[in-house]
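Participant: Sequence first, then the predicted structure, then my questions.
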Amino acid sequence: MNFVEDLPSQRYEQQLRAHPDGIPGVRRAVTALLTLWGREAITDTVNLCVTELLANVGAHASSPECVLTLHNHPDRLRASVRDTEPALPVVKQPDFLAENGRGMYLVSESVDKWGADPVPTGGKEVWFELRTGGASS
């Protein structure tokens, strides 16, 4: 019996402002939460992807206000960032000489699944999932 598979999903939500000065604190919170949930093996990938999603809010949304949500399911972790900007992100082939424009490419190459969904009240939710070795999805 795999005890992790028997647990219900766990959820964490944080309202924040996407600003470069706040990113280290978000990373510390994500690291602590993943450690609590026994998901240390995916900490670096989750922190990279959350950082990229928050950077996109700061660079492209009209307001830095956003909501970070983490869902710990028995077989996967799902993270999302919801903001007020309706434009959905686009993955571009990276130009390795450019100073920006690689964020969503990094996310798409680092995770098992990702997407972006319009939010009925306005804005969007950009999410990603990483399989964690529990029951197959």
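Facilitator: Structure received.

Participant: use CA for all of it now, contacts and neighbours both
Facilitator: Fine.

Participant: For the closest residue in space to Val111 that isn't next to it in sequence, give me its contacts.
Facilitator: Closest residue to Val111 apart from its sequence neighbours, by CA to CA, 6 or more residues apart in numbering: Leu130 at 5.5 Å. By CA atoms under 8 Å, 6 or more residues apart in numbering, the contact list for Leu130 reads Ile42, Arg76, Leu77, Arg78, Val111, Asp112, Lys113.

Participant: this is the comparison structure:
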Amino acid sequence: MAEAGTTQYRQELVVRPLVLGGVRRIVKAYVRLWGFAPLAETAALCVHELLTNVPRHTDSPQCELTLDRHPDRVRVTVSDSSRTLPAVREPDWVNESGRGLVLLDQMTDAWGADPNPDGGKDVWFEMRATPHREAA
């Protein structure tokens, strides 16, 4: 359960299909707790897209997921061991893969990828909104 008063959530993951549903629920819980309920479903979908890229485009299914709450936005970062930065390509709408970064670009306010000091990379996105508390 998401703890009240937190501004960050961090989890080390081994990306497997059965893990993704639980991670989506965690993301939605934190985004709602932080007062950004309208962003919860989209944030969870975008996290799912980033996480499915980890085993497809790196040599390891291990990564770290970080959610950060800011006054006007939520920032999500997936850190993995690959130094190769992602590139947006023309999606093949017939195949099941290849659309994740296009969707990320359309559904978020900003996204990017940066090398990290551990030799891997951080792929991140931000979603902005004015936070509000849901009625209890």
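Facilitator: Nice, I can see it. Predicted model only: the values in this text are computed from it and were never measured.

Participant: quick one: TM-score?
Facilitator: The pair, once superposed, lands on a TM-score of 0.88 when counted by TM-score structural alignment, normalised by the length of structure 2; 127 aligned residues with a CA RMSD of 1.5 Å.

Participant: sorry, back to before: where's the residue nearest to Val111 of structure 1, which helix or strand?
Facilitator: Leu130 of structure 1 belongs to strand 124-131 when assigned by DSSP states H and E.

Participant: Onto which residues of structure 2 does that strand map?
Facilitator: Mapping strand 124-131 of structure 1 onto structure 2 (TM-score structural alignment) gives residues 121-128.

Participant: Strands along structure 2, start to end?
Facilitator: Remark: strands assigned in structure 2 by DSSP state E are 8-14, 62-70, 73-80, 110-115, 121-128.

Participant: Return the mean post-superposition distance for the fourth one against structure 1.
Facilitator: Its aligned residues in structure 1 lie a mean 0.3 Å from strand 110-115 of structure 2 after superposition (mean CA distance after the TM-score superposition for structure 1).

Participant: among the strands of structure 2, which is the most enclosed?
Facilitator: Among the strands of structure 2, strand 73-80 has the highest mean neighbour count (mean count of other CA atoms under 10 Å), at a mean of 24.

Participant: so where is it in structure 1?
Facilitator: Against structure 1, strand 73-80 of structure 2 falls on residues 76-83 (TM-score structural alignment).

Participant: The matching stretch vs structure 2, mean deviation?
Facilitator: Relative to structure 2, stretch 76-83 of structure 1 is 0.4 Å off (mean CA distance after the TM-score superposition for structure 1).
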